[in-house]
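> Take a look and give me a structure for this.
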Amino acid sequence: MSGKNEEPTSYLLHRHATYIPPRVIASSGCWLELEDGRKVFDGSSGAAVACLGHGNDQVKEAINRQLDEVAYIHSGFFESSACTGFAKELVLSTNGKMAQAFLISSGSEAMEAAIKLAIQYFVEITSPGHYSQRKRFIARRQSYHGTTLGALSMGGHKGRRKIYERILMDNFSHVSPCNPYRGLRQGESVEAYIERLAKELDDEFRRVGPNTVAAFVAEPIVGAALGFVPAVPGYFKAMKEVCDKHGALLIFDEVMVGMGRSGTLHAWEQEGVVPDIQTIGKGLGGGYIPISGILIGHRVSNALSKGTGQFAHGQTYQSHAIACAGGLAVQQIIRKENLVANVSEMGNLMVRLLKERLQSHPYVGDIRGKGLAWAIEFVQDKQSKEPFKPELKVAERIHRKALEGPDPIALYHGSGTADGDKGDHIMISPPFIITEEEVEFVVKATANAIEEFFDEYFPLQVRATL
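The predicted structure is shown next:
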């Protein structure tokens, strides 16, 4: 078959082959300046990444100083003051709850490392001459843990899994998420809901074989897949009891909601439940450099040190000097400027204003989140919670409306919220440096975009046909 090759829309393979996103030419604080002259408020910090906003001079200076010292060294041969200093900063931030840090480049890589570390832990504690049977993981439906094959196998996001389902690993299974808006039954107490979910997890352990499960994996606040859904109080205590009963580890994925985003530096601090392994990323380096990592609990760290003495995993850019210098600067600024307190204060203001403006809107089903991680779920019927048809792309179109409106703001949109296929939500996760005036702007711009979208596309006369 012959024919002329078609020229691609762009030399860069974008996320969408037919859509070239607007170009950013400058940035400062919470604002982005586009090539066409528009100034856009970064209401989502990209993907909940730019926690310090843009153009922070202290971070730029720290990166430049590290460039003068060394940019890259092989972590198996050498170490840098930046990587050891960063690891110390992170471990000390847990108040002795975690023992060590492992530093890499992306959230997906962090989840892959967590999977391997959990498997190795059981190899380390298994008696010589015996074989560890623990190779399975239990995660939750409508979760998202990354795009690499191991992380994608662990995640329960239908849309992201669909095209690769035939090559995903079969040693991952899934139970229900803790989503009170859709999971709590009418008349059911929170305590009964937790008990039901704990029984489901226990039943899954028994179904696959309790001695084959290495870990239960969950996001303390479900991010992109569900739209910032926090677990109800007491849920993770019950889940940990099930894990302890069967001898499995507990892994928290805090890539999106950790490092201050939830209103405490680590989301697990609010739960009073310490994981054996914690993944971190996104806000870890504020977007100034690619950096992620895992924090390792004493139980796992001790097993390594008393066993083989090494983690059987390594990557080229592990403990990268520039990335660690940038990440260390970001975390020191957050600590010294007490920005996590600002996250909590501004988050409380934001949710109050969002609910005042949007709670009664006919198509707003739920407003939920913590800290500076808030989401709005849209439904076509508030009583039945019936979602919109997927082909309407409600959340995506609201995102476009907000970006192109008179007060441009970037929001993060998601789909599959209700059942993995249907459902729409937008997420608001601005930088930690946001001011009270900017919170008021965010709420106004977001609410205007939502109201204008529904008034334009779903006027009263057609609502009954949706």
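> CA only for contacts and neighbour counts going forward, please
Fine.
> ok, how many other residues are close to Asp455?
Asp455 has 11 neighbours, counted by other CA atoms under 10 Å.
> repeat for Asn64
Here the number of neighbours of Asn64 (other CA under 10 Å) works out to 15.
> What of Ser429?
Neighbours of Ser429 under the rule other CA under 10 Å: 31.
> tell me the contacts of the closest residue to it other than its chain neighbours?
Leaving aside its chain neighbours, Ser429 sits nearest to Ser44 (4.3 Å; criterion: CA to CA, 6 or more residues apart in numbering). Ser44 makes contacts with 410-412, 427-431, as judged by CA atoms under 8 Å, 6 or more residues apart in numbering.
> need those residues in JSON lines with distance to Met350 and secondary structure, can you?
Below are these laid out as JSON lines (distance: CA to CA, whole Å; DSSP: H, G, I helix; E, B strand; the rest coil):
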{"residue": "Ala410", "distance to Met350": "16", "secondary structure": "coil"}
{"residue": "Leu411", "distance to Met350": "14", "secondary structure": "coil"}
{"residue": "Tyr412", "distance to Met350": "16", "secondary structure": "strand"}
{"residue": "Met427", "distance to Met350": "12", "secondary structure": "strand"}
{"residue": "Ile428", "distance to Met350": "10", "secondary structure": "strand"}
{"residue": "Ser429", "distance to Met350": "10", "secondary structure": "coil"}
{"residue": "Pro430", "distance to Met350": "10", "secondary structure": "coil"}
{"residue": "Pro431", "distance to Met350": "13", "secondary structure": "coil"}
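> Would you mind writing the ChimeraX command to select the buried ones in those?
If you want just the buried ones from those in ChimeraX, going by 16 or more other CA atoms under 10 Å, the selection is:
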select :410,411,412,427,428,429,430,431
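> Find the residue at the geometric middle of this structure.
Met256 (2.4 Å; CA atoms, centre = their mean).
> what's the spacing between that one and Asn348?
According to CA to CA, to the nearest Å, Met256 and Asn348 sit 19 Å apart.
> same thing with Gln310?
According to CA to CA, Gln310 stands 44 Å off from Asn348.
> Between the two, which has more neighbouring residues?
Per other CA under 10 Å, whichever of Gln310 and Asn348 has more neighbours is Asn348, with 15 against 11.
> So which bits of the one helix or strand Arg65 maps to are buried?
Using DSSP states H and E, Arg65 maps to helix 57-69. Under the neighbour-count criterion of 16+ other CA under 10 Å, helix 57-69 has 59, 62-63, 66 buried.
> would JSON lines of those with distance to Tyr181 be doable?
Formatted as JSON lines, these follow (distance: CA to CA, whole Å):
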{"residue": "Val59", "distance to Tyr181": "40"}
{"residue": "Ala62", "distance to Tyr181": "44"}
{"residue": "Ile63", "distance to Tyr181": "44"}
{"residue": "Gln66", "distance to Tyr181": "47"}
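> Please give the structure of this sequence too, so both can be compared:
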Amino acid sequence: MGSNEEPTYLYQSVTDSHSPPVVTSAEGMYFTLENGLKILDATCGAAVSAIGHGNEQVKEAVIRQVNTVAYCHPGFFSNSPALELADLLIDSTNGRLSRACILGSGSEAVEAAMKLAYQYFAEQTQGTTQRVNFIARRGSWHGCTIAALSVGDIKSRRTLFEPLLLKNVSKVSPCHPWREMRDGESVEEYVARLKDELEAEFQRLGPETVAAFILEPMVGTALGCVTAAPGYLRAVREVCDRHGALLIFDEIMCGLGRTGAQHAWQHDDVAPDIQTVGKVLGGGYGPVSAVLVNERVINALKRGSGSFAHGQTYQAQPLGCVAALATQRYIRENNLVENARRMGAYLGEQLKVHLGDHPLVGDVRGRGLFWGVELVRDKVSKVPLDPELGLAKRIRARGLEKGYEVCIFSATGAADGWKGDQFLIAPAFTVQKDDVDEIVRRVVRVMESVWKDVHAALAG
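Prediction:
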């Protein structure tokens, strides 16, 4: 490419000045960039690279699969890695879910989950059903495709496409105690209020028209690692069961060990009817996701058409499946979910100790190796910072500069979908105490530097 030519690869930004740095290699918890910097990956990308980069066991498994069969059409053939991966995933739910559909990305999994929920009801009424409505939550994120974007709520990502989005989706409040619990309200009262709100939405739509309620048991990007309050998942399960609707848990970002449990719903022992998983599934070694389904839904298909009316070219693709299988086996063999729980507790403790009193920090929250820091202008009122400051983006950009060299996952919209800055820390499950200390040191250094930049503006 000549010096006067624009790059042909389409980034989110199409201007040269905003093109991201080029990674030339990755090993363990570090990226090496084209400019020579060695960046500590404190976020696993978007909570993806759970076993770090360059894992020999996974690489060898993928190479063996390439030498065996790289692709076969999922409508004509099955393949051993897909079958073994499905068995592993279902086994991890201790029998609460019974089938797995292997796909390519989180957005695809959410689309498939919504289609499956609708088909579940259509199968019972000879192909048509009035259960066409989906209830989702404000302050959520489910993916970039049209249906996934429709049930999600990051305003900066969906507003442009509003004319294209589904009209059969409505939203209720998230479970976000730090921002939305009222003064003097107990956790039990707060959960009861959210349960009543969901019930009211069922009644507004007509309970017989609702196919499913979809939510993240632990919200990642949109709100910054918000964990469901005790009793909340059981409360929404009860509402869905009362009205015969399905419950879909989106665990693309928070699942498969990220929270310190194999599945985030296992903390509350409340299983969904349909679950999506991704990110940690393939650990970054292959594009892969899955939809897990309980026996109730499967039995409806068995009594009806006998199949899920869905198919994609790269469904159950052998390379993605073997990458996921090897990743999950490595996690099991090395007891890394337990390590995520232990090191996650230490990470949260250190973030609170070193950032809890920072002038910009409103809340430090999380579970397992999934922690968020929400930034505010005022700690008491929780008023967000002016979006014009671009604080979250500043933090991410500063982390990639010489002298800081840490990858921080920045996001916005934590307060109302538009306003609010937050960042996420989600290191590999292989992380050890010294790694946690180094991550926190670098993040604190970034925060101190950015605070110097914006202090004068905030004082004015």
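> need the next SSE after the helix holding Arg65 of the first structure, C-terminal direction.
helix 81-92.
> Give me the mean distance between that next one and the second structure.
By mean CA distance after the TM-score superposition for the first structure, the fitted helix 81-92 of the first structure averages 0.7 Å away from its aligned residues in the second structure.
> With stretch 445-452 of the first structure instead?
Aligned to the second structure and superposed, stretch 445-452 of the first structure gives a mean residue distance of 1.0 Å (mean CA distance after the TM-score superposition for the first structure).
> What residues in the second structure pair up with that stretch?
Aligned by TM-score structural alignment, stretch 445-452 of the first structure falls on residues 442-449 of the second structure.
> What separation do you get for the residue nearest to the centre of the first structure and Asp421 of the first structure?
To Asp421 of the first structure, Met256 of the first structure is 22 Å away according to CA to CA.
> From what I see, the residue nearest to the centre of the first structure and Leu284 are in contact.
No. Using CA atoms under 8 Å, Met256 of the first structure is not in contact with Leu284; the gap is 9.4 Å.
> which residues are in contact with both of those two?
Common neighbours of Met256 of the first structure and Leu284, counting by CA under 8 Å, 6+ apart, are Val49.
> now Arg341 of the second structure, nearest residue through space, not along the chain?
With CA to CA, 6+ apart as the criterion, Arg341 of the second structure has its nearest non-adjacent residue at 4.0 Å, and that residue is Gly260.
> Quickly find the element holding the one you found.
Under the assignment given by DSSP H and E, Gly260 of the second structure is not contained in any helix or strand.
> which residues touch stretch 246-256 of the first structure?
Stretch 246-256 of the first structure has contacts (CA under 8 Å, 6+ apart) with 47-49, 107, 111, 114, 118, 145, 205, 210-211, 213-220, 223, 240, 243, 266-267, 275-283, 292.
> Map the residue nearest to the centre of the first structure across to the second structure for me.
Under the alignment (TM-score structural alignment), Met256 of the first structure pairs with Met253 of the second structure.
> In a strand, that match, correct?
No. Counting by DSSP: H, G, I helix; E, B strand; the rest coil, Met253 of the second structure is not part of a strand but coil.
> all strands of the stretch 251-400 of the first structure, in order?
For the stretch 251-400 of the first structure, the strands defined by DSSP state E, counting those that start in this stretch cover 277-280, 292-297, 364-370, 373-378.
> in the superposed pair, what's the mean gap between the shortest one and the second structure?
In other words, strand 277-280 of the first structure. With mean CA distance after the TM-score superposition for the first structure, strand 277-280 of the first structure departs from the second structure by a mean of 0.3 Å once superposed.
> And for that strand, what's in contact with it?
Residues from elsewhere that reach strand 277-280 of the first structure (CA under 8 Å, 6+ apart): 107, 110-111, 114, 249-256, 258-259, 292-297, 300.
> Tell me who's in contact with the residue nearest to Arg341 of the second structure.
By CA under 8 Å, 6+ apart, the contact set of Gly260 of the second structure is 337-342, 344, 367-369.
> 7 Å instead, please
For Gly260 of the second structure, the contact set (CA atoms under 7 Å, 6 or more residues apart in numbering) comprises 337-338, 340-341, 368-369.
> Let's see which of those end up in helices.
Of the positions in the contacts of Gly260 of the second structure, 337-338, 340-341 sit in helices, assigned by DSSP state H.
> Format the residues you listed as TSV; extra columns: distance to Leu319 of the second structure.
As requested, these are arranged in TSV below (distance: CA to CA, whole Å):
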residue	distance to Leu319 of the second structure
Val337	24
Glu338	27
Ala340	26
Arg341	29
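> Now neighbour count and distance to Gln126 of the second structure too, for those, in CSV please.
Converted to CSV, those look like this (neighbours: other CA atoms under 10 Å; distance: CA to CA, whole Å):
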residue, neighbour count, distance to Gln126 of the second structure
Val337, 23, 44
Glu338, 19, 46
Ala340, 29, 46
Arg341, 21, 47
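> one step back: tell me the one of the contacts of Gly260 of the second structure nearest Glu34 of the second structure?
Comparing the contacts of Gly260 of the second structure against Glu34 of the second structure with CA to CA picks out Leu369 as the nearest, at 28.5 Å.
> Let me see the contact set for Val169 of the second structure.
Val169 of the second structure makes contact with 133-136, 150-151, according to CA under 7 Å, 6+ apart.
> Ala99 of the first structure and Ala303 of the first structure, how far apart?
12 Å.
> next one: Tyr144 of the first structure
29 Å.
> So the two - more neighbours on which side?
Legend: neighbour count by other CA under 10 Å for Tyr144 of the first structure and Ala303, higher for Tyr144 (27 against 17).
> Find me the equivalent region of stretch 200-214 of the first structure in the second structure.
Going by TM-score structural alignment: stretch 200-214 of the first structure matches residues 197-211.
> and the matching stretch, how far apart are its ends?
First residue to last in stretch 197-211 of the second structure (CA to CA) measures 17 Å.
> Could you list the buried residues of it?
Neighbour-count burial for stretch 197-211 of the second structure, counted by 16+ other CA under 10 Å, picks out 198-199, 201-202, 207-211.
> Could you single out the nearest of those residues to Asp434 of the second structure?
Distance ranking of those against Asp434 of the second structure, using CA to CA, places Leu198 first at 44.2 Å.
> residues in contact with the closest one?
Leu198 of the second structure makes contact with Val172 under the criterion CA under 7 Å, 6+ apart.
> Quick check: whichever strand or helix holds it compared with the first structure, mean distance?
In this assignment (DSSP H and E), Leu198 of the second structure forms part of helix 187-205. In the superposition against the first structure, helix 187-205 of the second structure averages 0.5 Å from its aligned positions (mean CA distance after the TM-score superposition for the first structure).
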